[in-house]
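Participant: Test case, fold it:
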Amino acid sequence: MLPTILDLSSLRAAYQSGLTPLDAIEEVIARRAASKDPAIFITPVPDEQLRAAAKALMARAPEANSLPLWGVPFAVKDNIDAAGLPTTAACPAYEYRPEADSTVVARLKAAGAIIIGKTNLDQFATGLNGTRSPYGAPRSVFDAAYISGGSSSGSAVTVASGLAAFALGTDTAGSGRVPAAFNNLVGIKPTPGLLPNTGAIPACKSVDCITIFAATVSDGVAIRKVAEGFDAADPFSRRAKPANLPVSGLRIGVLADAEREFFGDKEVEALYDQAIERARALGATIVPFDYAPFREAAALLYDGPWVAERLAAVETFLATNAADFDPTVRGIIEGAKGKTAVEAFNGRYRLEELRRKTEAEWETADVLLLPTAPTTYTVADMLANPVVLNGRLGRYTNFVNLLDCAAIAVPAGFGKGGVPGGVTVIAPAFTDDALAPLADALHRAASSGMGIDRQAAIPEASPVVPGDDGLVPIVVVGAHLTGMPLNHELTRPGGRRIKSCRTAPDYRLFVLPDTVPPKPGLIREPGFDGKGLEVEVWKVTAEAFGRFVQNIPAPLGIGKVTLDDGSQISGFLCEAHAIEGAREITELGGWRAYVTDQRIPK
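Facilitator: Okay, here's the model as predicted:
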């Protein structure tokens, strides 16, 4: 049986105990059929296609947990392309069918994740509330009268209700954070450009981010590391330049009294105060700061010329299909028609002036701790006053991408009415990894569970550890060894060799016939008493690892290889049928010895 919330640690433990991805997918299918919220998905992957995907994964990588996200079900916001599924951006007339996955989806699938469907959103990712869609309004998993948050509404609900282990959203103004707060989840909002936007429909192209909803901070970070990496096809993609935060003596900026605004919601204000005290108990120094320049920068996103970017994204379609837009979304986007180039430059100048003012605040605080949203609303209230109430939800989120920050939203507890609130930790660009331990500690200290399961214990097996280099180890045995013909596939993307070593004694090595360049087949035979085989351990980026997996020709695949020190690392293995009649070279001790013996060109 799977737990209510599908965190990675529990899934991996279940797989190690004998559960298969097909078993997990059957459970997902059953949960999806039993869901009482009909507005979560725009396009669910049909049941038989899900089963086929699970079977294909088991054939490609038969060993449990042999890929970073082996058998992990996930959902994708329907403004991000997934091959074979329509992309609508919550506008049926806009629908198209992409031939290829977006870059991020491709990386996740290569790592073993299984997509279960495309999720609902505020149309063209314009909104923070989740009610602006012709496909309905997904609801908070805790009270169907309340909004789920938007624009990544369906993505948050899939994770919070236990349908998926994680989901992709997007975030321009807070759409990867507000839905997390309203559904008791973690929202990973990376530094802009860290996750490439290739294959995602832009809202404001210069500040958009693909984001991750997950049950825990460690899950979100692990998934982000698989998905991130420079992509030349995205003009806004950036190479990571990790930045540190103090390990001790951390200064956390909190709202000064003059900048506190909760629109009368005393319960959310109390949850914010409790989060501040948790941060203090963790050893942080609490520093009130002036939020005014951040608030003024936030206002530029909708009240300034950046709204013209939303028009730029859909201008041609709007010219012929205005009637197909949600009325509120159309009003916002058409409001950009009067904007001039002069206003755009003046807006940019004003943003830089405000950025300079915020620099003074960063001199006094290492991290900001803010309410994710100052309050929440019922669906009925939001529909009655869609612009004003939506604007309130972004009070503490709209500035983050404009000012090039990383952020992680975490649960902060529940009010007396049973509706959750959240807080967000924010720091300058590329502090993504450095923010994670604090976010993780705050989530654990809140004791609010994960998603709909308020009593769930956050797995201790997957704490966030600072200093992880984010690289994936891989064992190579043949043509990828140092000096061999395919070694460039490791070195070109920046891989580095960790060590040369040997496998455990029960491995055998064969020459695979008719392979170019020549390749060996590594087979494990329990009980075989050999001397071990020469291999190398390399570390590569998650992107490079995904390419390996995607491009490996049959009969080779990736599985866990046991080394002579007892450790297990993913590496190249061979299907047993392929060695029938093949020459065995185990006695030579490794592929390099065979190449030397046969004088095969390196």
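Participant: drop to CA atoms for contacts and neighbour counts, all remaining ones
Facilitator: Fine.
Participant: for the lengthiest helix in the chain, which positions count as buried?
Facilitator: Assignment by DSSP state H gives helix 341-362 as the longest helix of the chain. Buried positions in helix 341-362, judged by neighbour count with 16 or more other C-alpha atoms under 10 Å: 344, 347, 348, 350, 351, 354, 355, 358, 361, 362.
Participant: Pretty sure residue 440 sits in a strand.
Facilitator: No. Judged by DSSP: H, G, I helix; E, B strand; the rest coil, residue 440 forms no part of a strand; its state is helix.
Participant: Identify the spatial nearest neighbour of it, chain neighbours not counted.
Facilitator: Using C-alpha to C-alpha, 6 or more residues apart in numbering and skipping the chain neighbours, the partner closest in space to residue 440 is residue 217 (5.4 Å).
Participant: Then residue 31?
Facilitator: Spatial nearest neighbour of residue 31, chain neighbours left out: residue 163 (6.4 Å); criterion: C-alpha to C-alpha, 6+ apart.
Participant: Can you classify that neighbour by secondary structure?
Facilitator: Secondary structure, three-state DSSP: residue 163 is coil.
Participant: The buried residues of helix 341-362 into CSV, with extra columns for distance to residue 302?
Facilitator: Putting the buried residues of helix 341-362 into CSV (distance: C-alpha to C-alpha, whole Å) gives the following:
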residue, distance to residue 302
344, 13
347, 11
348, 13
350, 14
351, 13
354, 16
355, 17
358, 20
361, 24
362, 24
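Participant: helix or strand right after the longest helix of the chain?
Facilitator: strand 367-371 (DSSP states H and E).
Participant: elements contacting that next one?
Facilitator: strand 251-255, helix 266-281, strand 420-428 (3 or more C-alpha pairs under 8 Å, 6 or more residues apart in numbering; DSSP states H and E).
Participant: could you dump these to JSON lines with distance to residue 51 and mean neighbour count?
Facilitator: JSON lines is the format used below for the helices and strands packed on strand 367-371 (distance: least, C-alpha to C-alpha, whole Å; neighbours: other C-alpha atoms under 10 Å):
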{"stretch": "strand 251-255", "distance to residue 51": "47", "mean neighbour count": "23"}
{"stretch": "helix 266-281", "distance to residue 51": "42", "mean neighbour count": "19"}
{"stretch": "strand 420-428", "distance to residue 51": "35", "mean neighbour count": "27"}
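Participant: So for residue 75, which of these sits nearest?
Facilitator: Among the helices and strands packed on strand 367-371, strand 420-428 comes nearest to residue 75, with 22.2 Å by C-alpha to C-alpha.
Participant: mind checking how far residue 410 is from residue 297?
Facilitator: 23 Å (C-alpha to C-alpha, to the nearest Å).
Participant: Sorry, wrong one. I was asking about residue 396.
Facilitator: Separation of residue 396 from residue 297 (C-alpha to C-alpha): 11 Å.
Participant: which residues do these two both contact?
Facilitator: Counting by C-alpha atoms under 8 Å, 6 or more residues apart in numbering, residue 396 and residue 297 have no shared contacts at all.
Participant: Without its sequence neighbours, what residue ends up closest to residue 279?
Facilitator: residue 442 (6.9 Å).
Participant: How about the contacts made by that neighbour?
Facilitator: Contacts for residue 442 were tallied using C-alpha under 8 Å, 6+ apart; they are 275, 278, 279, 410, 412.
Participant: please give me the structure for this one as well, since I'd like to look at both together:
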Amino acid sequence: MTIQTLRQAYQSGALTPRALVAELKAKMALHVNNPIWIYTLNDAELEPHLKRLEGAKIEELPLYGIPFAIKDNIDLAGIPTTAACPDFAYVPERSAYVVERLIEAGAIPMGKTNLDQFATGLVGTRSPYGICQNSINPEYISGGSSAGSAVSVALELVTFSLGTDTAGSGRVPAAFNNLIGVKPTKGVFSTSGVVPACRSLDCVSLFTKTCADAQTLFAIMASFDSEDVYARMIPTQTKTLEKPLRIGIPRKSDLQFFGDAEAQTLFEAAVARFIKVGAVVEEIDFTPFLKAANLLYSGPWVAERYVATKALLQKSPESFLEVTRTIIAQGEHKSASDYFEAEYALKAYRREAEQCLKWVDFMLTPTTGTIYTIDEVENNPIELNTNLGYYTNFMNLLDLSALALPAGERGNGLPFGITIFADAFEDTKLLSMGEIYMKELPCQK
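Facilitator: Alright, predicted model coming up:
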């Protein structure tokens, strides 16, 4: 189900896109008790995509017949977008810019996936369409907000999926479902046709099973969208990997595993794997990153979530889940002075972070310090969600690029993940490092 293996099957004649779609739809039916999808395309809706491919040359379309899923806060023309709020739903006339690029390259959209309502959460439990279960153990959370997007790839219902990432939504579900999670530099992937969470921070993200697939997709999706006022072009000169590799990790006093001893052991093993491939590891003062993370929900940026949903929230507050409404409603009372005070603090943290990053090629952290069961999160939704953002909430505020990677399994089979991150526009460098690292995982040999 990788891009490479499917293309080989198509080129040899062993498989056709139409046959693959039929197989996948049958496979989806086996997972109906897990609310992965909010909407799946029917035969009539899939037909134009399949018909187009029948007259196309495989070598001219880099994603010929590659099935993918779309988080349901990203538009697909003619298909409802809900953001996991039925009263918010609308049917867009045009697909999101990144979706258009993928379909033009030959990819087949299979459906719209479940998410934490209005992309507000890292848990995957905050949806009126049901709680999306972990792909490995259904008692555990899938991670959010891009819950269904991650699970659909993990269960091989699609080859890749689109998520979004404002505070960790493209990395936490990757960690919990043993996937690659790409959180690009802000603006490199267009957010035209994406329901805003915090528009100035939002990123479209990617879930794949291999770094090779992520690299292929990145090259297609990193297309400048002149209609997106937040879009940014990748500089012609970007940093590449150099030897010796220098990696920064948080000081032991800054690491937090929330009592999860197995996670700590797996992180230490991941550090050892980087040393094995020639990296020099240095402990870094993680304080500026943690201080920036605290600004995301305690600061004024929650007002952006309020702006994005203000009309519905004022007209019909009952349309929101209680936990979502509680979080977003805080934004109504943030003032301009709150914003500027936080912005000044953030600039200081950014400068401190720059000083840390200039001494290393990239930073390495856990993606999350631990994982929780669905019951645990339901009983303590705010605090546990906050814990999951410990290593993720600062990323877009500080304008960084990030790549989430698998990093082994706990004794109960649940995966653990790490994240490598660097400054803006160092995405391809991270993907190259991810490819090297993945070869050192025991399960990859």
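Participant: Give me the aligned partner of the residue nearest to residue 279 of structure 1 over in structure 2.
Facilitator: Aligning on TM-score structural alignment places residue 442 of structure 1 opposite residue 437 in structure 2.
Participant: Quick one: residues contacting the equivalent of the residue nearest to residue 31 of structure 1 over in structure 2.
Facilitator: By TM-score structural alignment, residue 163 of structure 1 lines up with residue 157 in structure 2. When contacts are counted by C-alpha under 8 Å, 6+ apart, residue 157 of structure 2 touches 24, 27, 28.
Participant: so which helix or strand takes in the last one?
Facilitator: If I follow you right, that is residue 28 of structure 2. If you go by DSSP H and E, residue 28 of structure 2 is part of helix 17-29.
Participant: could you list every residue that touches the residue lying closest to residue 1 of structure 2 once chain neighbours are set aside?
Facilitator: Closest residue in space to residue 1 of structure 2, ignoring its immediate chain neighbours: residue 159 at 5.5 Å, by C-alpha to C-alpha, 6+ apart. Counting by C-alpha under 8 Å, 6+ apart, residue 159 of structure 2 touches 1, 2, 3, 66, 67, 68, 153, 208, 209.
Participant: Next: residue 415 of structure 1.
Facilitator: Contacts of residue 415 of structure 1 by C-alpha under 8 Å, 6+ apart are 267, 268, 271, 421.
Participant: go again using 10 Å as the cut-off
Facilitator: 265, 266, 267, 268, 269, 270, 271, 421 (C-alpha atoms under 10 Å, 6 or more residues apart in numbering).
Participant: can you tell me which of these lies nearest to residue 129 of structure 1?
Facilitator: The closest of the contacts of residue 415 of structure 1 to residue 129 of structure 1 turns out to be residue 421 (C-alpha to C-alpha; 14.4 Å).
Participant: what do we get in structure 2 for the closest one?
Facilitator: Checking TM-score structural alignment: residue 421 of structure 1 goes with residue 416.
Participant: same thing with residue 203 of structure 1?
Facilitator: Using TM-score structural alignment as the criterion, residue 203 of structure 1 maps onto residue 197 of structure 2.
Participant: Find the residue closest to its match in space, skipping its chain neighbours.
Facilitator: residue 305 (5.0 Å).
Participant: Run through the residues that contact the counterpart of that neighbour in structure 1.
Facilitator: Matched to structure 1 by TM-score structural alignment, residue 305 of structure 2 sits across from residue 310. Residues in contact with residue 310 of structure 1, defined by C-alpha under 10 Å, 6+ apart, are 124-126, 202-205, 302, 329, 332-336.
Participant: returning to that earlier point: from residue 253 of structure 2, how far off is the match of residue 163 of structure 1?
Facilitator: Using C-alpha to C-alpha, residue 157 of structure 2 is found at 41 Å from residue 253 of structure 2.
Participant: Please apply the same query to residue 28 of structure 2.
Facilitator: 45 Å.
Participant: of those two, who's got more company?
Facilitator: Remark: of residue 28 of structure 2 and residue 253, residue 28 carries more neighbours, 19 against 8, as counted by other C-alpha atoms under 10 Å.
Participant: counterpart of the more buried one in structure 1?
Facilitator: Under the alignment by TM-score structural alignment, residue 28 of structure 2 pairs with residue 32 in structure 1.
Participant: pretty sure that match contacts residue 157?
Facilitator: No. Contact criterion C-alpha atoms under 10 Å: residue 32 of structure 1 and residue 157 do not qualify, at 11.6 Å.
Participant: Pull up the overlap in contacts between those two.
Facilitator: With C-alpha under 10 Å, 6+ apart, residue 32 of structure 1 and residue 157 have common neighbours 40, 41, 163, 164.
Participant: Tell me the most packed of those residues, by neighbour count.
Facilitator: residue 164 (30 neighbours).
Participant: ok, it to residue 176 of structure 1 distance?
Facilitator: According to C-alpha to C-alpha, residue 164 of structure 1 stands 16 Å off from residue 176 of structure 1.
Participant: Onto which residues of structure 2 does stretch 140-151 of structure 1 map?
Facilitator: The aligned range for stretch 140-151 of structure 1 in structure 2 is 134-145, by TM-score structural alignment.
Participant: three-state assignment of residue 230 of structure 2?
Facilitator: With three-state DSSP as the basis, the three-state label of residue 230 of structure 2 is coil.
Participant: quick one: contacts for it?
Facilitator: 186, 187, 188, 189, 190, 191, 192, 199, 200, 201, 202.
Participant: how much distance is there from stretch 35-49 of structure 1 to the middle of the chain?
Facilitator: Offset of stretch 35-49 of structure 1 from its chain centre (C-alpha atoms, centre = their mean, to the nearest Å): 20 Å.
Participant: now stretch 430-448 of structure 1
Facilitator: Computed by C-alpha atoms, centre = their mean, the chain-centroid distance of stretch 430-448 of structure 1 equals 16 Å.
Participant: got it, and stretch 74-90 of structure 1?
Facilitator: Using C-alpha atoms, centre = their mean, the offset of stretch 74-90 of structure 1 from its chain centre is 15 Å.
Participant: likewise stretch 75-85 of structure 2?
Facilitator: Using C-alpha atoms, centre = their mean, the offset of stretch 75-85 of structure 2 from its chain centre is 18 Å.
Participant: What's the end-to-end length of that stretch?
Facilitator: End to end - C-alpha to C-alpha - stretch 75-85 of structure 2 spans 14 Å.
Participant: what's the closest non-adjacent residue to residue 40 of structure 1?
Facilitator: residue 154 (4.4 Å).
Participant: ok, that neighbour - how many residues close by?
Facilitator: Look at residue 154 of structure 1: counted by other C-alpha under 10 Å, it has 35 neighbours.
Participant: likewise residue 302 of structure 1?
Facilitator: When neighbours are counted by other C-alpha under 10 Å, residue 302 of structure 1 registers 18.
Participant: Nothing else from me, thank you.
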